[in-house]
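J.: here is a sequence together with a model predicted from it:
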Amino acid sequence: MSRRRHLVLETIYDPDEVGNGPADLDLVLVHGLNGDYEKTWTHEKTKVFWPRDLLPKKQPHTRVLSFSFNADIWGNTSVAGIRENARALLATLSDEREELEENERPIVFLAHSLGGLVVKQALCTASIETQYLPIAFATRGLMFYGTPHAGAEQDRWLAIAKSFAPLAPPARGRSRVSALVEALETNSKDIAGICEDFRCRARNYAIVSFFETFAWPGTSSTIVGRMSALMNLDHEDQVPLDAHHMDLCRFESERDPAFKRTYLRIKKAAKGNLSNGGQAGAGMGGGVTYNQYVIYGGQPPKAV
């Protein structure tokens, strides 16, 4: 059995490679805990991998990339390594957009569960590091599926850690709480800081937050409840889905209502936060592109 690759950005669909011309949008998928670049987005019964099997039919000019990182619950420090994984995401995405004309191609990030924290940290880093500024400027929208947004309240993060326990019960022969819960509790202060740092940048992007309405099988509660899955921003699109935590971003077929809600919001998110000008980098450089930002020496052009 071949070893699964980590810290790479897999190309799921490239319109240029199939004769549909250059891409006009990069959709970047980021999985969560116990997921990977493919199975997180694949329906268990129908085996439909919607980023490859469904989305290109609706959006043939959208390039789809999926980030792969070690998110196994046991035997690694994936939760503690949010900052490291975020930096790897930026590095791999930057490599895929190295041509000058690619700097201005809009980006929409689509993240499941704690993968949303990796995206948040990545954008916080990108906004202050010169080499990654093109990504910060090009990002138009963020779509979160069951991502906990607990802000800076460490006590709430401790409660969220316990809610994830059903996803990773203790291994056979172990009576202690799962490694996932321990990691979340240990790093709750750090994770809370990431969420608080991102909140002041959230107005730069269109924000879509999907939340689960089905309890986790065998329990009477959701993994990430509505109050945790929402940022409660004025421009946030809050969308309930009839699914439990792991099925939020898996779609049975093209007729699945949840898939329709997803691809329509990808189109909207690609336009940016319309209440903030709807342009990439609107909150960073006055709505200018990265190339204009460089030309004007790090300042937005003066109004004519």
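T.: Perfect, I can see it now. Numbers count the residues shown, from 1 in each chain.

J.: every contact and neighbour count from this point should use C-alpha atoms.
T.: Noted.

J.: tell me the helices and strands packed up against the strand or helix carrying residue 144.
T.: Here residue 144, judged by DSSP states H and E, is contained in strand 139-145. With contacts defined as 3 or more C-alpha pairs under 8 Å, 6 or more residues apart in numbering; DSSP states H and E, the packing partners of strand 139-145 are strand 107-112, strand 206-212, helix 257-269.

J.: tabulate these (CSV), appending mean neighbour count and distance to residue 22.
T.: Below are the helices and strands packed on strand 139-145 laid out as CSV (neighbours: other C-alpha atoms under 10 Å; distance: least, C-alpha to C-alpha, whole Å):
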stretch, mean neighbour count, distance to residue 22
strand 107-112, 26, 14
strand 206-212, 26, 24
helix 257-269, 18, 17
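
J.: re earlier: in the helix or strand just after the strand holding residue 144, what's buried?
T.: Sequence order places helix 154-163 as the next helix or strand after strand 139-145, per DSSP H and E. For helix 154-163, the neighbour count (16 or more other C-alpha atoms under 10 Å) marks 154, 156, 157, 158, 160, 161, 162, 163 as buried.

J.: any chance you could map the helices in the stretch 151-300 of the chain?
T.: 154-163, 179-186, 188-199, 226-229, 257-269, 282-285, 290-295 (DSSP state H, counting those that start in this stretch).

J.: actually the stretch 1-150 of the chain, not the one I typed
T.: Under DSSP H, counting those that start in this stretch, the stretch 1-150 of the chain gives helices at 50-53, 55-58, 82-96, 115-126, 133-138.

J.: show residues contacting the third one.
T.: Right, the one you point to is helix 82-96. If you take C-alpha atoms under 8 Å, 6 or more residues apart in numbering as the criterion, helix 82-96 is touched by 7-9, 67, 69, 78, 117-119, 121-122, 125-126, 132, 135.

J.: cool, the fourth one as well?
T.: The list of residues contacting helix 115-126 from outside it, by C-alpha under 8 Å, 6+ apart, reads 30-33, 82-83, 85-87, 89-90, 109-111, 132-133, 135-136, 144-145, 147, 191, 194-195, 197-198, 201.

J.: take the one below as the second:
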Amino acid sequence: MFNFLGELFTVDGLRLIRGPQISNSSAYNVIAIHGIGDIEAQGLSWTCERDKDQASWLTSFLPDHIHCYSVMAFNYHCERFDEGISIADLRKLANMLLDQLLSLLPKENAGPIVFIAQDIGGLIVKEVLSIAMRCSKYHLVAGNTSLLVFFNTPHRVSNSRSWESIANWLLIISGRDRSYNTSWIIKTSDTLKRINEAFDTYKYVYLAINIYYQQASTCSEPVTDPPMWQALDPYSSTMNTPKELRIGRDAPHSELPKFSKDDDETFKLIYERLRQSKGPGITFVSYGYSALVALYISMDIPELSPLICS
């Protein structure tokens, strides 16, 4: 299997693909997590063109616009989802990412963390932050995360999309030419529901960008919803939070996270919002549980889950 730089990888895990640079509290740590799909689709995530060659915009374009301490990629084998997506599988990947990220972050002056993810990768990010919020061992990750960038990640259900419908869509876009057992769809839909419900308590804390399919409107053609196999509807792929930036792109699911040039309008919106997220998202890393409680009270969030390791 190959990562998006065309390099062979044989194990799950976090890899440093650029950096580290000189550490300071304002330099970003960027972590990219690919979506579900076959080997070829995963190998083409985050691609761009630089000097007529194929490259990754995470390492070719982004460092031209922001100061990155490090750029990392978290890889995982999608074959594990052949019989549906279980909460245990995503939780295992989330814990792996957290442990490996702590080992790669600088011990002092760790800068803001930015997660960039597509579909299932976004669910892994949510589970990472849900765990990090509850467990003091990982408070550094929860506190220093300043921006979440989601490409077609399922966040909620709509009138036209139930969790079962979204689960079916995810299994279809995984690239496996096969029919899926009903039990696999039920298992996947339960995972989607549980991860999103757990993260709902924390979603108001973070700046987020949600990028989704939206047909370009023309005078001659009416705007329609995307085909089921191509993308989520805008409602399901957005979060409806005050700190959210929504961006519609007229591109199929596999093309959403790709930018041909660094003057692409969506890419410009990403790095401009990233510049606005100058520091860590929350401050409870230094001041403990009471500071997080105070933050939630100040934001008028009704529910606060106990912050305990689980």
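T.: Nice, thanks for sending it over. Computed from a predicted structure; not experimentally measured.

J.: TM-score for the pair, please.
T.: Overlay of the two chains. TM-score (TM-score structural alignment, normalised by the length of the first structure): 0.76; 271 aligned residues with a C-alpha RMSD of 3.3 Å.

J.: ok, back up a step: quick one: closest of the helices and strands packed on strand 139-145 of the first structure to residue 16 of the first structure.
T.: Smallest distance to residue 16 of the first structure across those (C-alpha to C-alpha): 16.7 Å, for strand 107-112.

J.: how much does the closest one deviate in direction from strand 206-212?
T.: Counting by axes from the mean of the first three to the mean of the last three C-alpha atoms, to 10 degrees, strand 107-112 of the first structure lies at 20 degrees to strand 206-212.

J.: follow-up on the earlier one: between the helices of the stretch 151-300 of the first structure, which one is nearest to residue 243 of the first structure?
T.: helix 257-269 (9.2 Å).

J.: pull up the aligned stretch in the second structure for the strand holding residue 144 of the first structure.
T.: Using TM-score structural alignment, strand 139-145 of the first structure corresponds to residues 145-151 of the second structure.

J.: equivalent analysis for stretch 238-247 of the first structure, please.
T.: Matched against the second structure by TM-score structural alignment, stretch 238-247 of the first structure falls on residues 246-255.

J.: tell me roughly how far the strand holding residue 144 of the first structure lies from the second structure on average.
T.: Taken over the aligned residues, the distance from strand 139-145 of the first structure to the second structure averages 1.1 Å (mean C-alpha distance after the TM-score superposition for the first structure).

J.: now that strand: buried residues?
T.: Across strand 139-145 of the first structure, burial judged by 16+ other C-alpha under 10 Å covers 139, 140, 141, 142, 143, 144, 145.

J.: please apply the same query to stretch 98-107 of the second structure.
T.: By neighbour count, with 16+ other C-alpha under 10 Å as the criterion, the buried positions of stretch 98-107 of the second structure are 98, 101, 105, 106.

J.: also stretch 76-94 of the first structure?
T.: Using 16+ other C-alpha under 10 Å as the test for burial, stretch 76-94 of the first structure gives 78-80, 82-83, 85-91, 93-94.

J.: and what of stretch 183-190 of the second structure?
T.: 184, 185, 186, 187, 188, 189, 190.

J.: post-alignment, it versus the first structure, mean distance?
T.: So stretch 183-190 of the second structure averages 3.1 Å relative to the first structure (mean C-alpha distance after the TM-score superposition for the first structure).

J.: chain neighbours aside, what residue packs nearest to residue 76 of the second structure?
T.: Closest residue to residue 76 of the second structure apart from its sequence neighbours, by C-alpha to C-alpha, 6 or more residues apart in numbering: residue 12 at 4.5 Å.

J.: and the match of stretch 238-247 of the first structure, how far apart are its ends?
T.: Stretch 246-255 of the second structure has an end-to-end distance of 17 Å (C-alpha to C-alpha, to the nearest Å).

J.: please apply the same query to stretch 30-46 of the second structure.
T.: Terminal residues of stretch 30-46 of the second structure are spaced 13 Å apart (C-alpha to C-alpha).

J.: just the buried residues of stretch 183-190 of the second structure now: which is nearest residue 210 of the second structure?
T.: Set against residue 210 of the second structure, the nearest of these by C-alpha to C-alpha is residue 189 (20.7 Å).

J.: surely that closest one touches residue 167?
T.: Yes: using C-alpha atoms under 8 Å, residue 189 of the second structure and residue 167 qualify as a contacting pair, with a distance of 5.1 Å.

J.: wait, which of the buried residues of helix 154-163 of the first structure is closest to residue 234 of the first structure?
T.: residue 156 (22.0 Å).

J.: excluding chain neighbours, what is closest to the closest one?
T.: Excluding the flanking residues, the one nearest residue 156 of the first structure by C-alpha to C-alpha, 6+ apart is residue 150, at 6.3 Å.
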